[in-house]
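>>> Compute the structure for the input listed below.
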Amino acid sequence: MAATLERLVELVESKNERISLLFRLGEVHELSLGDEEKAIRWYEASLAAEPAYLPGLRALAKLYTRREAWRSLIAMNLAEAEAVKESLRKASAHQRVAEIFEVNLGDAGKAIEHHARALSLDPTLAASFKALIRLLTDAGRFHEVIELYERGIDGAPNKAVKIAYLFRIGDIYIDNLREPVQAMHTYRRILKIDPDHLGAIHALQRSADDAGRHKELVEALELEASKTREQPRVIVLLHRAAEILDERLDDREGALARLRRILELDASYQPALASAGRLYFRLGRWEDLFRTYEQELAITPAGPASVALLHTMGKLAEEKIGRIEQAIECYRRAIKIDPKHGPSLEALARILSAGERWRELVEVWEIELRGLVDARARAATAYRVGRIYEERLGSLDGALAAYQRAVEAQSDFRPALDG
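Purely as a prediction, here's the structure:
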């Protein structure tokens, strides 16, 4: 049969008939005679006559693959790409060549070249797009990866795909190229497509932080705050914005504006109160600082913390604002909570003494006396009370009673004995 077909090949004049006979000869040698070498020669002959002849391409591809004749398989596909007019078929041929170079020959450079050629012929060829992304990434050719994604964005079928590609571009700028400013521009492009995209807002914050673009970071934080319904999250975002304005941009008024917004939402948010207090102190805005302390005091349970805060408020009223009565009130409230709080007792005694408010001073020392344990300290305080009664209030009975308490506290306390 093979001999008959060979004679027919020599006789036929029609090109198509001749191609069919050549292919048939290949089939006979492959399937009937089991002679792959001759089958390959006849299949090659059919393709020499018509490089785009599909039956010949399929049959020869199978045999080349079985024999791992990769160079021959590449040549066959390139000949097909050269012969056909349809761009989609040309693209498929180059894609197959690229896969052979990568998988079978380990030549990533050639694989990139042919996948790129395939995509130039058919921009929708997903397999070559994905392979090219992977190969270029592995090669560290990140700018080319970005260019490829940009082409993908131009042809993207919907917003979701565009956003996904833009995220990948942004990640490359951040993680691979260390170009956070370019990443910021990319994430802003996402927000033009979807202004409410929380992931893009977070990515913009991260890239602005990495770039040291603190003003843009504040804007991104406030953008998220404007789109967030959860009040605790809004407060955290505004507080971070305030910290950046203060510490990075030296914009204390801007920081205070954000802190005031927080306290309008939650007057008990202690971190904002503490931050506002520090800012008012640095700015010397003592009245505002005092009001902030009052807000903080309102949420502080009675105890050591509230006592310390009241003492601080007293000092502020006394030394910076010049409101002595307010200072006295703060010190009184402090010792009402903790009668043994020495700093408040001393401050209150000093003010009352300077104002010659002797009866009130006696009351303060009486409070102090009740909290003392040390005998000599009790004796000394009782003696001071006695001196006030004797020298300032003209009460000998009061003085004697106080001196007696001093002696009871310490029997050999000479000042009281002598008095």
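>>> C-alpha from now on. contacts and neighbour counts both.
OK.
>>> Residue 320: what's it in contact with?
Neighbour list for residue 320: residue 286 [criterion: Cα atoms under 8 Å, 6 or more residues apart in numbering].
>>> Same question for residue 263.
Under the criterion of Cα under 8 Å, 6+ apart, the neighbours of residue 263 are 269, 272, 273.
>>> Throw those residues into a markdown table and include secondary structure and neighbour count, thanks.
Supplementary listing: the contacts of residue 263 in a markdown table, determined by DSSP: H, G, I helix; E, B strand; the rest coil; neighbours: other Cα atoms under 10 Å:
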| residue | secondary structure | neighbour count |
| --- | --- | --- |
| 269 | coil | 19 |
| 272 | helix | 28 |
| 273 | helix | 22 |
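>>> One more, so I can put them side by side:
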Amino acid sequence: MYAQIVQLDPDNVGALRQMAQLYKKAGNFQQYGTTLTRALDVALGDVEQKEILNEIGELLEQQMKDENQAVSYYKRALQVDGHFLPALENLERIYSQRGENRELVDILLRKAPALTVVSDVVTTKIRIGGLYESQVPDPPRAATTYAEVLQLDPQNLQAMRGLARSYERLEKWPELISTLESELEVVTNDSDRIVVLMHLATLQEEKFLKAELAAERLEQLLEIDPNHEDAYFSIERNYRKMRSWESLIGAYERHISATLDKSTKVDLYGHIAGVYADEIDDADRAIDAYRNIVDLDENHVPALEALAKLYDKQGDAPQAVDYMTRVAELTVDGKQKVESYYRIGKVLDEKLGDRVSAQDKYELALDLDPSHIPTLQALRAISLDNADYDKAARYIDQEQSYTPAPRQRARLLVELGRLREEMLQDHEAAVMAW
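Below you'll find the model as predicted:
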């Protein structure tokens, strides 16, 4: 029937296209192509031309396996109508398969205005934004595209996150903050809220130097997850910057309750003690914190030493001696061991009036370091008070031998000579000292 119509009217495009469809159904693709070409030659209207060009492109692509020729026909269809969806989608598929991303972006940009369903426009624009983020890097255009999506769908999480990534690359920090705050209003599950809150806190701390705002976001995070270790470390850092000592201590205490790691607990108690001792000037509570460390680790030398110093400062000599003794016995640091024995001797001597024990500790320090000047001076003083001038002379002689300053050494030698002359009646040795 269609053949008869074409015989009577060779320029009947409709009949030619119907004949072509019959050839297609019969699997006669050679004749199908020839008939479509005849129809294209006589087609006058834009609608017929673009549809026939697209059909020929599909024939070449799917049956003749000539993708390049197919692309040329799809492009010709778009010359007739730049928003012709079938041709756009065929080119989109081919460029996507080939990885020709710049061409793909161009096609998607032409496709978006041709779509009538908002959700389809959103999907297409999100794809364009993704290409501008990675395969065809262009952060400003990515940001613009995602912003266009949000005008169509203000709660679209994919677009918000893409826009946030783009603003971060562009270092547009105020815009990034605004986008993340919008995302925070949209996300519903806790894990997503935690990620956004941590991001906001980091930006407030690092880009805007606003520790107070960072701390507010971190407190919101910790309400959701009271065991979030990274949030504790961050909020502690911000409270310290704010010099908000009570809040800082509260954060440390919550962190201690949340963590299962013993070494972390020890460190946190140490920080608490440091705040009480150095910032609040509350020695009693600093002592409590250090004692908590010792409860966790009885051989923790820094805590034991800090306790010794605090008790000494408070005038609790017995406790100070007890902790200094533990430090001296536990430390592997030779210098610290010497200092500990010296300090024990000093407390025993000056605060407890136990010179015999004090002398024993001084001598332990001197055995470890014969050049320790404060110990030599202390032993010299004890020897002089005990009228043991021979020992006193030996300590003075030892002290001068380790004294590098010429003037100080000369003073010691004069004193040594006087002691030998007046107390030991050893004129010859005195002269040698002088």
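>>> Buried residues of stretch 51-62 of structure 1, list them for me.
Buried residues in stretch 51-62 of structure 1, counting neighbours by 16 or more other Cα atoms under 10 Å, are found at 51, 52, 53, 56, 57, 59, 60, 61.
>>> which residues in structure 1 does stretch 390-398 of structure 2 align to?
Aligned by TM-score structural alignment, stretch 390-398 of structure 2 corresponds to no residues of structure 1.
>>> Tell me how far that stretch lies from the chain's centre.
Using Cα atoms, centre = their mean, to the nearest Å, the distance from the centre of stretch 390-398 of structure 2 to the centre of the chain it belongs to is 60 Å.
>>> Show me what counts as buried in that stretch.
Across stretch 390-398 of structure 2, burial judged by 16+ other Cα under 10 Å covers 391, 392, 393, 395, 396, 397, 398.
>>> Now flag whichever of those residues is closest to residue 123 of structure 2.
In terms of Cα to Cα, no member of the buried residues of stretch 390-398 of structure 2 lies closer to residue 123 of structure 2 than residue 398, at 87.8 Å.
>>> so where does that closest one fall, helix or strand?
When secondary structure is defined using DSSP states H and E, the element that contains residue 398 of structure 2 is helix 389-401.
>>> How about residue 235 of structure 1?
Under the assignment given by DSSP H and E, the secondary-structure element containing residue 235 of structure 1 is helix 231-247.
>>> For that helix, which outside residues touch it?
214-215, 217-218, 221-222, 224-226, 228, 251-252, 254-256, 258-259, 261-262, 265, 272.
>>> ok, how many other residues are close to residue 203 of structure 1?
Applying other Cα atoms under 10 Å, we find 21 residues neighbouring residue 203 of structure 1.
>>> Can you find the partner of it in structure 2?
Residue-level alignment of residue 203 of structure 1 against structure 2, with TM-score structural alignment as criterion, gives residue 162.
>>> go on, residue 306 of structure 1?
Residue 306 of structure 1 is assigned residue 265 in structure 2 as its aligned equivalent, the criterion being TM-score structural alignment.
>>> dump the residue contacts of the nearest residue to its match once chain neighbours are set aside.
Once its chain neighbours are removed from consideration, residue 265 of structure 2 has its nearest residue in residue 256; the separation is 5.4 Å (Cα to Cα, 6 or more residues apart in numbering). Shown in contact with residue 256 of structure 2 (Cα under 8 Å, 6+ apart): 264, 265, 268, 269.
>>> Now render the residues you listed as TSV, adding secondary structure and distance to residue 27 of structure 2.
Formatted as TSV, those follow (DSSP: H, G, I helix; E, B strand; the rest coil; distance: Cα to Cα, whole Å):
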residue	secondary structure	distance to residue 27 of structure 2
264	helix	76
265	helix	78
268	helix	79
269	helix	83
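>>> Just among the residues you listed, which is most surrounded?
residue 269 (25 neighbours).
>>> Quick check: residue 82 of structure 1 touching residue 89?
No - with contact defined as Cα atoms under 8 Å, residue 82 of structure 1 does not reach residue 89; the gap is 10.2 Å.
>>> who's more crowded, the two?
In this view residue 82 of structure 1 and residue 89 are compared by other Cα under 10 Å, and residue 89 has more residues nearby, 17 against 13.
>>> name the element that one belongs to?
Residue-wise, residue 89 of structure 1 maps onto helix 87-99 under DSSP H and E.
>>> Tell me which residues of that helix come out buried.
When neighbours are counted by 16+ other Cα under 10 Å, the buried residues of helix 87-99 of structure 1 are found to be 88, 89, 90, 91, 92, 93, 94, 95, 96, 97, 98, 99.
>>> Kindly report the same for stretch 36-47 of structure 2.
Taking 16+ other Cα under 10 Å as the neighbour-count basis, stretch 36-47 of structure 2 is seen to contain the buried residues 36, 37, 38, 39, 40, 43.
>>> Tell me the spacing between whatever residue of structure 1 lines up with the third one and residue 41 of structure 1.
Read it as residue 38 of structure 2. Using TM-score structural alignment, the equivalent of residue 38 of structure 2 in structure 1 is residue 76. From residue 76 of structure 1 over to residue 41 of structure 1 the distance is 13 Å, taken as Cα to Cα, to the nearest Å.
>>> Next one: residue 406 of structure 1 relative to residue 383 of structure 1, how far apart?
Going from residue 406 of structure 1 to residue 383 of structure 1 by Cα to Cα gives 6 Å.
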